[in-house]
Every structure is written in C-alpha cells, then in structure tokens.
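J.: let me see the structure of the following:
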Amino acid sequence: MARLDRAAVIAGAWDFVEAHGLDALTMRKLASSLGVNHGTLYWHVENKRALVDALAEDLLAGVADVDPAHQGADRLIALAGRLRSALLSHRDGARVMAGTFVRQPNTLAFGEAAIAAARAAGAQSADAALAAFSVQYFVLGFTIEEQAHQQLTAADAQPTDTADTTDFDADRFPLVASALDTMREIPRDAQFDYGVRQLVRSLRFTERRGRSD
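T.: Now for the predicted structure:
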C-alpha cells in the first residue's frame, strides 16, 4: 500500500466505519484493515478519541461555505441543511459528531458562520451563541434518529418509527396513531425543513438588511 499518512488513516477509518459501524472501530482493528502495525497509527493519531475527533473535523470540510450576502436567517437554515448532508454522507456520521468538542479549522469555521448568521439576523452576542448551538443540536438529534432508522431498515429489522402504528393500542392513543400516520406521508427532507425553519423562526430575529457584523 501507499505510504501511510494522516489523510490515509482518516480515509481508512471512514472505510472501516462504512463497513462495520462506529461501535466496532478500534485502533487495532483499523491498523489491521490498513495492513500496518498497531503502533504505527499512533504516529498520526494518539488514540481513538483523537481519531473520532479527526473524523468529525473531516465531516465539516466546506460545510461553512454559505453565501455571506444572503440574509442571516436564510444562512442559518442553509448551514443546518449543509450540516445534515455532511452527517448523512457517512455511516454513523451524526454519532461521530455528537459528543466531540473539536477545536480545528473546519469545526471552528462552521461555528463562526452559524454565529455570524444569527448576528446578521438580529441576535446579540449571547442569543447568537444560543441560536447557533440550538440549530446544531437540532440537526444532530434529527440525523442521529434518521441514520438509526436507515440502519434498522438496512438490517431488515423491524423499526419502531413513524410508519409503524401496529405495535400499540391505537384506540387508547388515537392522537399518536394519527400523528404517526401523518408523519409516514411526509418525507424526511420535508420533516427536517419544517423543523429547522420553525426553530429559526421561533428565535424572532429581526433581519438587519444591508448591515454587516
């Protein structure tokens, strides 16, 4: 194989996760899949936590690249969509991102873009921070559930999802049964778009047209 470097380790880790899932990833198993000695990996990543952080940073490459000329609320919605797409680009992408506290360029650029968008939409310092992180938390939660459902379906398991109304007493819980029937008819993309737009709208920003931060 070609000379091992950090980029090859990250690419190999993604290949492993795609094939086996995040839970199966260990430094030893990754080394074996790359055909190198276990200790060789530590020249590039110090431990599994650092490896997962590197995967999270890799996921966010280019995600912050939204048009700064657009209104702040629209930019925040666009960033949410770009983040979801990035997380869905790899198996367990949302789980990779959740719980990491990466302070690297791609991650910082996304945070900077989200906070700037919130500020452009009229939020002051503290509210802008809360808004940016609230949007990120929504995207992570939505996408974790979305990917979990995808994996259950792929494994031919019986998912407990919005399409399943047969495993409980619908007469006792008629509103839930009706809601699940409704959700079954709404595509995931539309569910996500509704949620993120409602969240951004609820922040009650007043757009500062033509004003830069």
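
J.: make it CA atoms for all contacts and neighbour counts henceforth
T.: Fine.

J.: mind listing the helices for the chain?
T.: Secondary structure of the chain (DSSP state H): helices at 6-20, 27-34, 48-59, 72-88, 93-97, 105-120, 125-154, 174-184, 188-202.

J.: now show me the structure for the sequence below, then we'll compare the two:
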Amino acid sequence: MARKKQNSEYESLDQSKIIQTAIDLINKDGLKKLSMRNVANALNTSAASLYWHIENKYELLQLLSEQISKNISFPDSSKEWYEQLIELGNEFRQALLSIRDSVEIMTETVPMTPDRLQLIENIYRILINAGFRSEDVPATASLFNNYVLSFVRDEMIQVQIAKIQGLEVNEAFEQARNMFQSLPVSKYPSLVELADYSVSINSDKQFEFGLQVLLDGLNKRLQQ
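T.: Okay, the predicted model is just below:
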C-alpha cells in the first residue's frame, strides 16, 4: 500500500476523500478522463500528495471496485437459491448504476479486495448450497456475473447515446420506437409489429426477465 507521512498536507487527505472525489469526476466526465492529477486538482492539492495514500491509478481503480462491492447487500441465506440470486443480481446492478463506467472499473481490475472477494464468496456459497457440482460453481458464478455486467454496460451506453443526442433516455427510446414503426412493413414486418416491445423503457423488467431465463436454465441443469 501507499506510504504515509506525518505532514499536514498529507494528513488532510484520506482514501475515502480521494475515492469520493474520483467517483464525482467519473460521474461527470467518465473513466477515460480520470487521472491522479485530475483527482489532485479537484482536491486542491498536488498529485504527489495522493501517492502517500494511493500508489497509482490502478490501486485507485481497485479501491473503486471495492467501493462498488461495499454497496451490495447480501440476501437472506434461508431463502431459495434462485431467490437469493435474483436479490443479489438486483443489488449488484444498482451498485453498478451508482457509478458511471463501473463495468469497466470491475472488468479492468483483479478481484483482490475484501468486499469484492466477499461478493464472489457469497455467490459461490449460494451455488454450493443449492447443490451445483463443485467443478461447475466457478463457471456458473461467471455466467451470473457476466449477465449483470453486460446488462448494465448496455444501460450505460443507452444513457450516453441519449446524452450525446441531447435527450433524456425515455425520449431516446420514444424516438427509436417511432423509427421502427415508420419502417416499410413489406420489408420489416416483424420490426414494425414488435416496435413497442423492441424498444422498452422498463429496464427493471428487462433485467429481471433475462435473469429469470438464466436461472431457469441453471435450475434445469441442476435437476439433471
């Protein structure tokens, strides 16, 4: 971990301040523009002072992934395994949605911090207790993890596309729906017919539908 020094400039900082400032910058400008220098400027200090608390940008990303994991509550272990995964999936999604580019933060760092490891541990334990074979647990957990991450990535892309167009997300969806409905029926009959369903503004229902399909498949495998 980064070094510490008895100095008023360094003591005025701590990791929690640095992490929150980094989150604020990411939510404003995106992960690509995040740098130790930008964080230092936002804190009205020097980049060198940050290095007494955080060694480098990669450690900062690790701490951000840990912060995301801290915001995830775990379900009651007495519930059925699929109910636990539905709850955990929703918790995971909401934690990711709280920070812009959170999916990149999670995928570009190795899980090695306590709360992030605890997230994996809980998913593994749910699957083990459900009766999944030990050799299948890591792959099954990965499927669950990847579904949540990919869904949130798509949600965030939709938000950014709408922002570029100067629209709210609902407005962008409505615009897309109108585009589908205006297509020539002779060439795209299915797209026109299903326009209302193809462009949905209810991301919560879409997420739970996909998660339920995944869990139904896993349950079928569990029964074999």
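
J.: and the TM-score between these chains?
T.: Put the two chains on top of each other and the TM-score (TM-score structural alignment, normalised by the length of the first structure) is 0.85; 206 aligned residues with a Cα RMSD of 2.4 Å.

J.: to T40 of the first structure, which of the helices of the first structure lies closest?
T.: helix 27-34 (7.7 Å; Cα to Cα).

J.: in the closest one, what counts as buried?
T.: For helix 27-34 of the first structure, a neighbour-count test (16 or more other Cα atoms under 10 Å) marks 27, 30-31, 34 as buried.

J.: same deal with stretch 155-175 of the second structure?
T.: 156, 158-160, 162, 168-169, 172-174.

J.: what does that stretch rub up against?
T.: Stretch 155-175 of the second structure is touched from outside by 97, 100-101, 199-201, 203, with contacts defined as Cα atoms under 8 Å, 6 or more residues apart in numbering.

J.: please apply the same query to stretch 23-35 of the second structure.
T.: Counting by Cα under 8 Å, 6+ apart, residues outside stretch 23-35 of the second structure touching it are 22, 39, 57, 64, 99-101.

J.: and for stretch 178-191 of the first structure?
T.: 162-165.

J.: and those, which is closest to F205 of the first structure?
T.: F205 of the first structure has its nearest neighbour among these in T162, at 31.9 Å by Cα to Cα.

J.: any chance of the buried residues of helix 27-34 of the first structure in CSV with distance to V139 of the first structure as columns?
T.: Putting those into CSV (distance: Cα to Cα, whole Å) gives the following:
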residue, distance to V139 of the first structure
M27, 29
L30, 29
A31, 32
L34, 32
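
J.: and the furthest pair within the residues you listed?
T.: M27 and L34 (10.5 Å).

J.: which one of the contacts of stretch 23-35 of the second structure sits in the busiest neighbourhood?
T.: The most crowded member of the contacts of stretch 23-35 of the second structure, judged by other Cα atoms under 10 Å, is A22 (24 neighbours).

J.: alignment lookup: that residue to the first structure.
T.: Aligned by TM-score structural alignment, A22 of the second structure pairs with A13 of the first structure.
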